[in-house]
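# structure here, sequence nowhere to be found:
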């Protein structure tokens, strides 16, 4: 269950974020990446590297204000930082030993959604329908 729950948390995060309209959705996610980047700052156990990661994460989050790709990269960077903390540092939640591992499982779910453009389920369905319509038109007209 400790491996499955983080996936559902990531999906819940994505679904809740889909309630926010664009361009605010992308910008809010960039702010969330910046916050995640500073999550270990007060006790992650990796000394000055915590500040270096926070600086990198802040830059990526700033670029994410205008780019879903940067937001996705920010979540992937945080995933890597979670793994480092799980193996060598302190957990993200001090009283929950496996919390960094859980975060490392959850964050890629969010990253994949962001790298896909942060689209809502309705937008994804519209895109799939448009693709099918284009393919059926091309097949019907002999275009290949």
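Perfect, thanks for sending it. Source: prediction; values computed, not measured. Numbers count the residues shown, from 1 in each chain.
# okay, CA-based contacts and neighbour counts for the rest of this
OK.
# any chance you could map the helices in the protein?
Assigned by DSSP state H, the chain shows helices spanning 5-17, 24-37, 48-64, 68-87, 99-115, 121-141.
# buried residues of the fourth one, list them for me.
By neighbour count, and taking 16 or more other C-alpha atoms under 10 Å as the criterion, the buried residues in helix 68-87 are 68-86.
# related to what we said a few turns ago, as TSV, the helices of the chain with distance to residue 93 would be great.
TSV is the format used below for those (distance: least, C-alpha to C-alpha, whole Å):
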stretch	distance to residue 93
helix 5-17	14
helix 24-37	12
helix 48-64	15
helix 68-87	11
helix 99-115	6
helix 121-141	31
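# put this beside the first:
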């Protein structure tokens, strides 16, 4: 359950965010990844590196205002930061020992959704159907 719940949270995040219409969805997600980049500032165990990481993610989030790819990259950067914090024993939530691990599992799910362009479930299903259709060959029409 420790590993499945974060995946479910990531899927729920994507589902709820897909209710926001574009272009607001992309911009809102850029703000969300910027906030996630600052999540460790108050209790992070890496001193000044916390500030450097926050500055990096802020830049990536700014670029994400116009690019789903940058938002996805921001979530992947946050995933790496979660892993480092988990290995060091400096969790995101001081009262929840494995919170950074959970975040490291959840964030790539969100990143994948962002790298796909932040699609709605309907757009995602349409793309999956199109990908599963067999290719049409010209010989079939002769």
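That came in fine, so what should we check first? Here the structure is a predicted model, which means the values were calculated and not measured.
# just checking, residue 51 of the second structure touches residue 41?
Yes. Applying C-alpha atoms under 8 Å, one finds residue 51 of the second structure in contact with residue 41, separated by 7.2 Å.
# ok, residues contacting stretch 126-136 of the first structure?
The contact list for stretch 126-136 of the first structure (C-alpha atoms under 8 Å, 6 or more residues apart in numbering) is empty.
# distance from that stretch to the second structure after superposition?
Taken against the second structure, stretch 126-136 of the first structure registers an average deviation of 4.9 Å after superposition, with mean C-alpha distance after the TM-score superposition for the first structure.
# chain center to stretch 23-32 of the second structure: distance?
In terms of C-alpha atoms, centre = their mean, to the nearest Å, the centre of stretch 23-32 of the second structure is found 12 Å from the chain centre.
# my bad, should have said stretch 8-28 of the second structure
On C-alpha atoms, centre = their mean, the centre of stretch 8-28 of the second structure falls 10 Å from the chain's centre.
# with stretch 19-37 of the first structure instead?
10 Å.
# cool, and stretch 58-68 of the second structure?
Centroid displacement of stretch 58-68 of the second structure relative to its chain, using C-alpha atoms, centre = their mean, is 13 Å.
# now do the buried residues in that stretch.
For stretch 58-68 of the second structure, the neighbour count (16+ other C-alpha under 10 Å) marks 58, 60, 61, 62, 63, 64, 65, 67, 68 as buried.
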